[in-house]
Every structure is written in C-alpha cells, then in structure tokens.
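Enquirer: pasting the structure only:
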C-alpha cells in the first residue's frame, strides 16, 4: 500500500523563560550571626582593656618611657641577649652529641646519655644555677690528668667561675637535656627507607647523617627547638640569683632602689621580653619556610605577601559594580 504522508503533530514551541538579571543571579552569602556577635564582644573587651591601660595612673607610663631606654636597662638587655645566644648555641651542640650518644650502639654511651637527660630534666634550673654558684665551696681546684694518678693541668675554680660563666654553664647544662630529646625525635622522624637507601649505596655513616638525615630532621627539630629557645630567653631571668644583672636583675635592682616605680619597671621588662621572643618567632617562621622547600609543592605566603593579597582582593571587591 502506498506510503502515508508523515504529519507533524508536535506542539508549538513554548515561550522561553525570562533570563534573570545580574541582581537576581547574584549569590547571597551565608549569614553567620554568631561570628559577628563573638567579634563584637571581643572588640568591646579589647577596647575596655586598652582604656584601662591608658587611663589607669597606676601604670605610670611617663616613668615607663623614662626607664625603657635607660642605660642600665639596656646594659642588662645586652647581657640577656649574650647569655641567651651563647647558651642556645652550646645547648644545641651538647644536645646533638647527647642525642647521637643515645642513638648509638654503645650501651655505655646510651646509659650515660639517658642518665644525663633524666637527671637534668628532673632538677629545676634554679637549683642547677645555685649549685654551680656554690661549686667553689666543694672544689677549690680542678685538675686534668690520669685518674688516681698525676695531674697534668690544675686550675682554680674561683678564677674561672665568673657570674657570666656560671649563668651560661647552668643554662647550657639544663637546656642540653631538652635539646637532646628534640634532636633525637627529629632524627627518628626521618623515614627508615632513607637510611637503608643510603646504606645500600655505600655512603659512609657520617655523610649519611650530614647530607641525608640531618637536612630532613631539621624540619622537625627547628620548630621545637625555637620553642625551647623562647623558653630560654625567659629562663635567663633566673641568673639574677647568681649575681648577674641581666634585664630582669637590673629591673629588680632599680625596683629595690625606687620602690614607687616597680610597676613601670616590670612593664619595661615585660615589653623587652615580648620584643625578644617576637624576633625569635619571626626568625623561626622564615627558617621553617626555607627548610620547607622540597617538602611542599607551594611555599606558604609570607605576612607581606598575605597583606598584598588582602589589599588586592579588597580592591577587586570595591571595583565590582553592584
């Protein structure tokens, strides 16, 4: 039979929906009323604290400004920086030796290192400093020679044990125990496969440690050791008890001479300690960022880069038409 003609029975096209304008298509951000309330509460509290600091005459900000750059205070600050720097370097060196001794295969080295760490982590720092300060009462002279035999070199303890030497030695002995555990943890954090690969290549053990293990361990060691260093900055305030006039010792001495200025003097010491620890924290950030190369695909932005990015985003938001 002949083919029938095809008849289009489709319905006519429906009218297109109206396209919403830009204002209707704008995404409405999610509201966070709790965040805004918490922000307002914190700002109000900060404003009250600032108001109390400014208006309370008991703080004596004029006397604070007078003592902040006082020559005696600056001399004490220099002593604090010197003792901290010397103790930090020596403690890191001593802690590295103790960590390697504890990780060695010699049972004698392991036992001596463990005993040292256990002892100095158990004894308060002030006790160590006072013991060293009175060490000359126990031993007037020290000698180097054969045990139970002749002595080759003999020297007096009083001539060598100055206040500065006692402070640096006490801080070094105490902080080395903590630094040893930090270094040991950093070495153990390196994957065991790195050691096995280096040994399979026939690399000597000292080169394995210097070129392979140590660079990777520093990524873990540096943040923890900087925390120890910040604590060391504040621990130097105890050297006042061994007659060394550091920053805190100078403030204490001036406070005894001028009892009415004790509060501004304590504020001076507080601000200087905050400045010192802030500088250490800034150095820590950039050192960590440098050692993060190779471990991260993208390095974290610096505070200056974050500030520039924030200004760029703010400028872009302002430029967008509403």
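Expert: Happy to help now that I have it. Source: prediction; values computed, not measured.
Enquirer: switch to C-alpha atoms for all contacts and neighbour counts from now on
Expert: Noted.
Enquirer: report the buried residues of the helix or strand hosting residue 207.
Expert: For residue 207, the host element (DSSP states H and E) is helix 205-207. For helix 205-207, the neighbour count (16 or more other C-alpha atoms under 10 Å) marks no residue as buried.
Enquirer: ok, residues contacting that helix?
Expert: With contacts defined as C-alpha atoms under 8 Å, 6 or more residues apart in numbering, helix 205-207 is touched by residue 199.
Enquirer: ok now it, how far from the chain's centre?
Expert: Taking C-alpha atoms, centre = their mean, to the nearest Å, the mean C-alpha location of helix 205-207 is offset from the chain mean by 29 Å.
Enquirer: and for stretch 248-258?
Expert: 28 Å.
Enquirer: list the contacts for residue 72?
Expert: Contact partners of residue 72, counting by C-alpha under 8 Å, 6+ apart, are residue 250.
Enquirer: need the three-state assignment for it.
Expert: Following DSSP: H, G, I helix; E, B strand; the rest coil, the label given to residue 72 is helix.
Enquirer: remind me what the next helix or strand along the chain from the helix holding residue 207 packs against, helices and strands.
Expert: Using DSSP H and E, the helix or strand that follows helix 205-207 in sequence is helix 214-235. The contact analysis (3 or more C-alpha pairs under 8 Å, 6 or more residues apart in numbering; DSSP states H and E) places helix 214-235 against helix 71-103, helix 163-188, helix 262-291.
Enquirer: turn these into JSON lines, including distance to residue 304.
Expert: Below are the helices and strands packed on helix 214-235 laid out as JSON lines (distance: least, C-alpha to C-alpha, whole Å):
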{"stretch": "helix 71-103", "distance to residue 304": "27"}
{"stretch": "helix 163-188", "distance to residue 304": "30"}
{"stretch": "helix 262-291", "distance to residue 304": "12"}
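Enquirer: out of those helices, which one sits most buried?
Expert: helix 163-188 (a mean of 23; mean count of other C-alpha atoms under 10 Å).
Enquirer: ok and the strand or helix carrying residue 118 relative to helix 163-188, angle-wise?
Expert: Using DSSP H and E, residue 118 sits within helix 107-122. If you take axes from the mean of the first three to the mean of the last three C-alpha atoms, to 10 degrees, helix 107-122 sits at 120 degrees to helix 163-188.
Enquirer: buried residues, helix 107-122. List them.
Expert: So, applying 16+ other C-alpha under 10 Å, buried residues of helix 107-122: 109-110, 113-114, 116-117, 120-121.
Enquirer: on that earlier part again, of the helices and strands packed on helix 214-235, which is nearest residue 143?
Expert: helix 163-188 (18.2 Å; C-alpha to C-alpha).
Enquirer: put this next to the first one:
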C-alpha cells in the first residue's frame, strides 16, 4: 500500500515521490501547491486556477506525475523538468545513489545538448590547433629556404674556383708546419727523450700515453726560442719491452709537429754531436750506452732520427745525437 506521507517535489529538487493530494474533490487527487515556490515542471509564474496548470508532466511519456507511488527525479539542466524513474532509465538503487552524487542529473534532451556543446568546443580547439600547425609548417619551410640560401652562398661555385693554369699553386716553404707524412721522411719529426718516469703497473693505456705526452711537452716547452711558439709533443711511445727490474725507465719516442720545432730543440742543446753513431762518453755507464744502442739498432729507424738525452732531474747533462 502506498505511503500517505506528503512530499512536495519542489522542496527536494533531486528526487521525490510524485505530488499527492491534500484534499478530496469527488475522489480526484489535486496536487499540493506551495504558495512560495513554483510547482515542479511549471513554466513561468505559479498558477492555482486549474488542475492542468499544476500537474507535473513527464517529458518522456508525457503523462502527469500525480501519484505518491511514482518516484521521480528532477533534471538539473536547462529544462528543469521532472521525469519518472523508469522514463529516466534509473533503477531504484541508482535513484537512491544519485541523491549523494556531486554530479548533476540531466535528462536525455539536456544530455544531448551538453554533448553537442562539448563537441563544438572540441571542434573549435581542433581548428585553432590546425591553424597553429600550418603556421609552424610555414615557419619551418621559410627557415629551410634560408638555410639553403646560406649554404649556396658559402659553397664556392665551379665558376669561382680558380683554375690551375690561371693561378698556379704556390710552393710551400721547405720547413712548414705540416703533419708528418706516411713516407720515410716522417722520421725527421722524432726525438727520443730518456729519463722520464713511467706510469705504475696497471695504469690504463690511455692514461699512460697522456701522462707521457704531458711530461714530454713540459720538458720540450723549455726549448722554444724567443719569438717562436712553445714546443709540444704530438705523439709518443715507449721503446723496448717493459721490465720491472730495469735500472731506469725506457726511452720515450716523441713526435713533434714540424721540423722547425726539431731545429729549435737542437739549437737549444748545449752538447750536439753530428755523428752517425752513439757518441762515447766516459761519464756514462755501459748499461745506459747499451740501452741507447739497442734503441737505435732495433726499434727506431736510423735515418733522420733525433735523439735527446735528459737526466732524471730534467736538466740537459749528456748529449743529443742526430742520425745523419
């Protein structure tokens, strides 16, 4: 049996029982009217003149909501109409959950209008982004054309390249700063430096080479004359096999950048012996002389090589031998 509790739908705008009568008129139920509020589903100003003006009409089935046993819910969209629970497509459990939900309930008509508005907003955003993409593509095309123009202006054209007959190539000076070639003449850039301590056992190869180059460059920088750039080692490597019980470190084969640097080193040396053999020195022990002889005869080509002997104290004390 339906409950006799009177509930005005206008007081609960989310969900309610349908309006019930408070007085009987020939057995017909008349909706309850609150003088301060509009009856739900009414349009414009509240009227109490006739029953048809006070009835709530469901926009789905177009039937009035007049019985207390009919659960209804109010649309929170633009129409603000009341719908039967069944017409709204809601179960009783779903209807009870909607009362505590923060999301607004919309009837099918208002839901379609909201979706249409959202679709139009997305289309507008997509159109704006498409215009931005086109603008970026135009900018990229313009920048590409500028880069191509700069590349064309920097690269020499065949007409601007001078021919060998009209402009003969000038001969380079004999002692220029050219890198050593692959022929036998590259031995002229080599100097053997003795007395530089070797790196400890277990040091990586790259670290050993860098240490030897830095040490050789530090020593050879003292041989630069006035008005000439300092002498630096371009490459170096140890001569002979490593022996842990050796009395002294192995000689270091140092490659310079030009023959001018070699000449500067030779010019600075105090004792220069232009011989084709190891110079005899009574102050040198036999082991050191044999080691130098072994380096000359086995490891290093004997043509156009420069040998520099430096003591462990980094002072020139012994000799320099230039292999003629």
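Expert: That came through, no problem. Keep in mind it's a predicted model, so treat the numbers as computed, not measured.
Enquirer: now the TM-score, please.
Expert: Here the superposed chains carry a TM-score of 0.27, computed using TM-score structural alignment, normalised by the length of structure 1; 139 aligned residues with a C-alpha RMSD of 6.1 Å.
Enquirer: continuing past the helix holding residue 118 of structure 1, what's the next helix or strand?
Expert: Helix 107-122 of structure 1 is succeeded, C-terminally, by helix 125-133 (DSSP H and E).
Enquirer: pull out the buried residues from that following helix.
Expert: In helix 125-133 of structure 1, counting by 16+ other C-alpha under 10 Å, buried: 125-126, 128-133.
Enquirer: elements contacting it?
Expert: helix 163-188.
Enquirer: now for the helix it packs on, which elements pack on it?
Expert: helix 71-103, helix 107-122, helix 125-133, helix 214-235.
Enquirer: next one: the shortest one to chain centre, how far?
Expert: Computed by C-alpha atoms, centre = their mean, the chain-centroid distance of helix 125-133 of structure 1 equals 25 Å.
Enquirer: that helix to helix 214-235, inter-axis angle?
Expert: If you take the same axes, to 10 degrees, helix 125-133 of structure 1 sits at 80 degrees to helix 214-235.
Enquirer: immediately after helix 125-133 of structure 1, which helix or strand?
Expert: Following helix 125-133 of structure 1 toward the C-terminus (DSSP H and E): helix 135-138.
Enquirer: next structured bit after that following helix?
Expert: strand 141-145.
Enquirer: against which helices or strands is that next one packed?
Expert: strand 151-156.
Enquirer: in the strand it packs on, what counts as buried?
Expert: For strand 151-156 of structure 1, a neighbour-count test (16+ other C-alpha under 10 Å) marks nothing as buried.
Enquirer: packing partners of the next helix or strand after it?
Expert: Using DSSP H and E, the helix or strand that directly follows strand 151-156 of structure 1 along the chain is helix 157-160. The helices and strands touching helix 157-160 of structure 1, judged by 3+ C-alpha pairs under 8 Å, 6+ apart, number zero.
Enquirer: just give me the longest helix of structure 2.
Expert: Determined from DSSP state H, the single longest helix within structure 2 is helix 108-154.
Enquirer: which neighbouring elements make contact with it?
Expert: Against helix 108-154 of structure 2 (3+ C-alpha pairs under 8 Å, 6+ apart) you get no helix or strand.
Enquirer: could you point out which element follows it?
Expert: strand 190-194.
Enquirer: that next one packs against which elements?
Expert: Against strand 190-194 of structure 2 (3+ C-alpha pairs under 8 Å, 6+ apart) you get strand 252-255, strand 306-309.
Enquirer: with mean neighbour count and distance to residue 194 of structure 2 as extra columns, can I get those in TSV?
Expert: Shown next, in TSV, are these (neighbours: other C-alpha atoms under 10 Å; distance: least, C-alpha to C-alpha, whole Å):
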stretch	mean neighbour count	distance to residue 194 of structure 2
strand 252-255	24	6
strand 306-309	23	5
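Enquirer: can I get the ones you listed in a markdown table with distance to residue 217 of structure 2?
Expert: Listed next are those as a markdown table, based on distance: least, C-alpha to C-alpha, whole Å:
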| stretch | distance to residue 217 of structure 2 |
| --- | --- |
| strand 252-255 | 9 |
| strand 306-309 | 14 |
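Enquirer: tell me which of the ones you listed sits nearest to residue 152 of structure 2.
Expert: That would be strand 252-255 among those, by C-alpha to C-alpha, at 40.4 Å.
Enquirer: give the buried residues for whatever helix or strand comes next after the closest one.
Expert: Using DSSP H and E, the helix or strand that follows strand 252-255 of structure 2 in sequence is helix 259-268. Within helix 259-268 of structure 2, the residues scored as buried using 16+ other C-alpha under 10 Å are 259-262, 264-266.
Enquirer: between the residues you listed, which is nearest residue 109 of structure 2?
Expert: Once C-alpha to C-alpha is applied, the member of the buried residues of helix 259-268 of structure 2 that ends up nearest residue 109 of structure 2 is residue 261, at 93.7 Å.
Enquirer: now do stretch 225-232 of structure 1: distance to the chain's middle.
Expert: Worked out by C-alpha atoms, centre = their mean, stretch 225-232 of structure 1 lies 5 Å from the chain centre.
Enquirer: now swap in stretch 173-183 of structure 1 and tell me
Expert: Distance, centroid of stretch 173-183 of structure 1 to centroid of chain: 15 Å (C-alpha atoms, centre = their mean).
Enquirer: ok, residues contacting that stretch?
Expert: 90-99, 116-118, 120-121, 125, 128, 217, 221, 224-225, 228, 232.
Enquirer: give me the neighbour count for residue 93 of structure 2.
Expert: 8 (other C-alpha atoms under 10 Å).
Enquirer: same check on residue 151 of structure 2?
Expert: Using other C-alpha under 10 Å: residue 151 of structure 2 sits among 11 other residues.
Enquirer: ok, residue 308 of structure 1 next?
Expert: Around residue 308 of structure 1 there are 12 residues (other C-alpha under 10 Å).
Enquirer: that one sits in which helix or strand?
Expert: For residue 308 of structure 1, the element it lies in under DSSP H and E is helix 303-319.
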